[in-house]
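A.B. asks: sequence first, then the predicted structure:
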Amino acid sequence: MVMPLGAIFIGFISPLLVWLIFRERSRLVDLQGRHALNWTISYAIYWIGAWILTSILIGYLIMAALIIFDLVVLIIAAVKASDRQAWRYPLAIQFFNTPGR
């Protein structure tokens, strides 16, 4: 649960640190860490795209939607993690290879 909730406050640093420290101890932590890192990197890319689009004003709407979407998926991921389930974030680009797809 630390990875998604920490990502709300400190971005990709929380999933990265927890994943690097605990990935060898648990397959679930390894998988959830990969999913969380994929999402935080994807979110940063989407944010940069929205920032570029602020020049035509639509970027501000996209940024607002991204913030709301990010909070929702991080809360869902935290709930799934508390149930010991690895949840694949919607719209996450697969940078780290995750089994099951």
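C.D. replies: Structure's in. What do you need?

A.B. asks: contacts, neighbours, all on C-alpha from now
C.D. replies: Will do.

A.B. asks: list the buried ones in stretch 79-92?
C.D. replies: By neighbour count with 16 or more other Cα atoms under 10 Å, stretch 79-92 contains the buried residues V79, A81, A86, W87, R88, Y89, A92.

A.B. asks: can you list contacts of stretch 1-19?
C.D. replies: With Cα atoms under 8 Å, 6 or more residues apart in numbering as the test, stretch 1-19 has contacts from 29-30, 33-34, 36-37, 40-41, 71, 74-75, 77-79, 81-82.

A.B. asks: look through the protein and report the residue furthest from the middle.
C.D. replies: I56 (27.0 Å; Cα atoms, centre = their mean).

A.B. asks: go ahead and build a PyMOL selection from the buried members of the contacts of stretch 1-19.
C.D. replies: Applying 16+ other Cα under 10 Å to those, the buried members can be selected in PyMOL as follows:
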select buried, resi 29+30+33+34+36+37+40+41+74+75+77+78+79+81
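
A.B. asks: and the comparison structure, right after this:
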Amino acid sequence: MSYSGQFQGQGVPLSPSEEKTWSMLAHVGVFVAAWFAMGFLCPLAIWLIFRYRSDFVRRHALESLNFQISLLIYGVVAAILVLITFGLGVLIVLPLVAIGAVAAIVVIVRATMAASDGRDYRYPFTLRFVK
């Protein structure tokens, strides 16, 4: 009995049902991690664990990871804008953050639904750092 595939980072392929489940969790799991401003942790963990076992899960986890990294960058830029304008930027940033938060929830739900249907999804306004 040979376990060489598992030690080379491949492992046992996932069933279609498992693929959909883990792909959905890559998107919806960010809501749990987002409470700690680390929404990228869930898709990162799923990508690291399943990237060699399922191309479908890898694509969804990467898309979610890149979206979460993009949101983090946009948040840092917003905070810097508020700081360099001595707080006046908050008049612009707060409405944008509110709109962005609602939009982020909508696209995360859409991505989760696409994963549950077995379809790929591309987040809008996403910087794709991880490939």
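C.D. replies: Okay, I see it. This one's a predicted model, so the numbers in the text were calculated from it and none came from an experiment.

A.B. asks: quick check: TM-score for this pair?
C.D. replies: These two chains, once laid on top of each other, score a TM-score of 0.88 by TM-score structural alignment, normalised by the length of structure 1; 97 aligned residues with a Cα RMSD of 1.2 Å.

A.B. asks: that older thread, ok, now how distant is the residue farthest from the centre of structure 1 from A50 of structure 1?
C.D. replies: As judged by Cα to Cα, to the nearest Å, I56 of structure 1 and A50 of structure 1 stand 10 Å apart.

A.B. asks: also L5 of structure 1?
C.D. replies: Taking Cα to Cα as the measure, L5 of structure 1 falls 23 Å from A50 of structure 1.

A.B. asks: so who does the residue mapped onto S70 of structure 2 from structure 1 touch?
C.D. replies: Counting by TM-score structural alignment, S70 of structure 2 lines up with S42 in structure 1. Under the criterion of Cα under 8 Å, 6+ apart, the contact list for S42 of structure 1 reads L91, A92, I93.

A.B. asks: geometric centre of structure 1: which residue is closest?
C.D. replies: With distances taken as Cα atoms, centre = their mean, W39 lies nearest the centre of structure 1, 3.0 Å away.

A.B. asks: coming back round to it: looking at the buried residues of stretch 79-92 of structure 1, which are in helices?
C.D. replies: Among these, DSSP state H puts V79, A81 in helices.

A.B. asks: how about the secondary structure of F96 of structure 1?
C.D. replies: The local conformation at F96 of structure 1, judged by DSSP: H, G, I helix; E, B strand; the rest coil, is coil.

A.B. asks: quick one: it and A64 of structure 1, what's the gap?
C.D. replies: From F96 of structure 1 to A64 of structure 1 the distance is 27 Å (Cα to Cα).

A.B. asks: cool, I41 of structure 1 as well?
C.D. replies: The gap separating I41 of structure 1 from A64 of structure 1 is 18 Å, by Cα to Cα.

A.B. asks: ok, L71 of structure 1 next?
C.D. replies: On the measure of Cα to Cα, L71 of structure 1 and A64 of structure 1 end up 11 Å apart.

A.B. asks: kindly report the same for H35 of structure 1.
C.D. replies: Noted for H35 of structure 1: a distance of 23 Å to A64 of structure 1, by Cα to Cα.

A.B. asks: which of the two has more neighbours?
C.D. replies: H35 (27 against 12; other Cα atoms under 10 Å).
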